[in-house]
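A.B. asks: no sequence for this one, just the structure:
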């Protein structure tokens, strides 16, 4: 039997390399010009089939970070205002003109304690906001949940006792809670960590 005859039904199929055929030519059933199979290649996955590690912060999370620093700035202004109120009440209380006014002295005693409490709370809330704002890049899911709780409490405090000056706090806090709580925030704070990220 000879394989040299093209019309031989028992011969080698057309396109299949035979003995003496040069290497590099496509085999039987293989498309011309495409090496290997015709399936598209999938993007590489991380370790153990996980999604690739996020190295850049998503836009909504970046926005939440900026809004958090705006809240820190507003907190600094609030601490300064409360500090000035404490100082003003102290000076007015020791004033010779108002020393004889029992109504003012009673008001000063009651209001100075309230203003001092508000000042201490504002300083504590400022430190808490700074710690959260600094941890946006390296924080995990615990930081994300703490940020959402912080934002919700800030929004509530902006509505109830400080409605006039707290409205901006409320809007910013709601936006932070939404941006940190959405899918992008979850992906960023739950990402697997590599060194430097």
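C.D. replies: Done, it's in. Predicted, not measured: the structure shown is a model, and the values here were computed from it. Numbers count the residues shown, from 1 in each chain.
A.B. asks: please count neighbours and contacts with C-alpha atoms only from this point.
C.D. replies: Fine.
A.B. asks: how about stretch 141-150: buried residues?
C.D. replies: Residues of stretch 141-150 classed as buried under the neighbour-count rule (16 or more other C-alpha atoms under 10 Å) are 143-145, 147-148, 150.
A.B. asks: just the ones of those residues in helices?
C.D. replies: Among the buried residues of stretch 141-150, DSSP state H puts 143-145, 147-148, 150 in helices.
A.B. asks: could those residues go into a markdown table alongside distance to residue 169?
C.D. replies: Below are those laid out as a markdown table (distance: C-alpha to C-alpha, whole Å):
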| residue | distance to residue 169 |
| --- | --- |
| 143 | 20 |
| 144 | 19 |
| 145 | 19 |
| 147 | 14 |
| 148 | 14 |
| 150 | 12 |
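A.B. asks: what segments of this protein are helices?
C.D. replies: 59-93, 102-134, 141-159, 163-181, 183-189.
A.B. asks: the fourth one packs against which elements?
C.D. replies: Packing partners of helix 163-181 (3 or more C-alpha pairs under 8 Å, 6 or more residues apart in numbering; DSSP states H and E): helix 59-93, helix 141-159.
A.B. asks: ok, second structure coming up, stack it against the first:
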């Protein structure tokens, strides 16, 4: 008659220890050292240096701010010329022409406000890439989508803005971009 095994979690009776079950422990991301450091050859869980795609997205934000600044200069010059034309209109100018000039001035003022908002957002987001969290990442993705949609309204001229907006979305949304913006800040 066999006696019950006094250790139900050990090897079965009559079997030598070390046979039958794997004896190795799975690797721990916290390391096998007493201090809990990283194991040699293990990848770092969070990047310590800004990834290349995130750096490229940051540069693209500043490039878009510069291009928008150039567009702002042209919009202000256009507003000045339309204002001058409406001021110098003769008494024979029809009311439809005056209405068109006033609508043109209002449209140019709206365009100038949108351009100033885009310049401010691009500079602010680009400046926050070094220490920003997931809010900066989400804001950058929203900026990229808005930039792409607005640039589609002026498609032949806004092609550079369209391409840069899509690239910003892609570079910030990749895994290394997500890891960069979700890293712990001490």
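C.D. replies: Sure thing, it's come through. Remember, it's a predicted structure, so these values are computed and weren't measured experimentally.
A.B. asks: which one of the buried residues of stretch 141-150 of structure 1 is nearest to residue 94 of structure 1?
C.D. replies: Using C-alpha to C-alpha, residue 150 comes nearest to residue 94 of structure 1 of the buried residues of stretch 141-150 of structure 1, at 38.4 Å.
A.B. asks: alignment lookup: that closest one to structure 2.
C.D. replies: In structure 2, the residue matched to residue 150 of structure 1 (TM-score structural alignment) is residue 143.
A.B. asks: how many residues are close by the aligned partner of residue 62 of structure 2 in structure 1?
C.D. replies: With the correspondence set by TM-score structural alignment, residue 62 of structure 2 lines up against residue 69 in structure 1. One way to gauge burial is a neighbour count; for residue 69 of structure 1, by other C-alpha atoms under 10 Å, it gives 17.
A.B. asks: doesn't residue 133 make contact with residue 69 of structure 1?
C.D. replies: Yes. Taking contacts as C-alpha atoms under 8 Å, residue 69 of structure 1 lies within contact range of residue 133: 6.4 Å.
A.B. asks: ok, the residue nearest in space to the middle of structure 1 to residue 144 of structure 1 distance?
C.D. replies: Residue closest to the average C-alpha location in structure 1 (C-alpha atoms, centre = their mean): residue 61, at 3.5 Å. To residue 144 of structure 1, residue 61 of structure 1 is 10 Å away according to C-alpha to C-alpha, to the nearest Å.
A.B. asks: and if you look at residue 98 of structure 1?
C.D. replies: The spacing between residue 98 of structure 1 and residue 144 of structure 1, counted by C-alpha to C-alpha, is 50 Å.
A.B. asks: now residue 168 of structure 1
C.D. replies: For residue 168 of structure 1, the distance to residue 144 of structure 1 (C-alpha to C-alpha) stands at 22 Å.
A.B. asks: and what of residue 91 of structure 1?
C.D. replies: Using C-alpha to C-alpha, one obtains 43 Å as the distance from residue 91 of structure 1 to residue 144 of structure 1.
A.B. asks: ditto for residue 127 of structure 1
C.D. replies: Residue 127 of structure 1 sits at a distance of 17 Å from residue 144 of structure 1 (criterion: C-alpha to C-alpha).
A.B. asks: repeat that for residue 119 of structure 1.
C.D. replies: Taking C-alpha to C-alpha, one finds residue 119 of structure 1 at 27 Å from residue 144 of structure 1.
A.B. asks: cool, and residue 124 of structure 1?
C.D. replies: Applying C-alpha to C-alpha, the value for residue 124 of structure 1 to residue 144 of structure 1 is 19 Å.
A.B. asks: and residue 102 of structure 2, what's its match in structure 1?
C.D. replies: Residue mapping for residue 102 of structure 2 onto structure 1 gives residue 109, with TM-score structural alignment as the criterion.
A.B. asks: for its match, give its distance to residue 93 of structure 1.
C.D. replies: 8 Å.
A.B. asks: neighbour-wise, which of these two wins?
C.D. replies: Just comparing residue 109 of structure 1 and residue 93: by other C-alpha under 10 Å the higher neighbour count belongs to residue 93, 21 against 13.
A.B. asks: structure 2: which residue goes with that one?
C.D. replies: When structure 2 is aligned by TM-score structural alignment, the residue opposite residue 93 of structure 1 is residue 86.
A.B. asks: can you pull the contacts of the residue lying closest to that match once chain neighbours are set aside?
C.D. replies: Nearest in space to residue 86 of structure 2, with sequence neighbours left out and distances taken as C-alpha to C-alpha, 6 or more residues apart in numbering, is residue 101 at 6.3 Å. Residues near residue 101 of structure 2 by C-alpha atoms under 8 Å, 6 or more residues apart in numbering: 82-83, 86.
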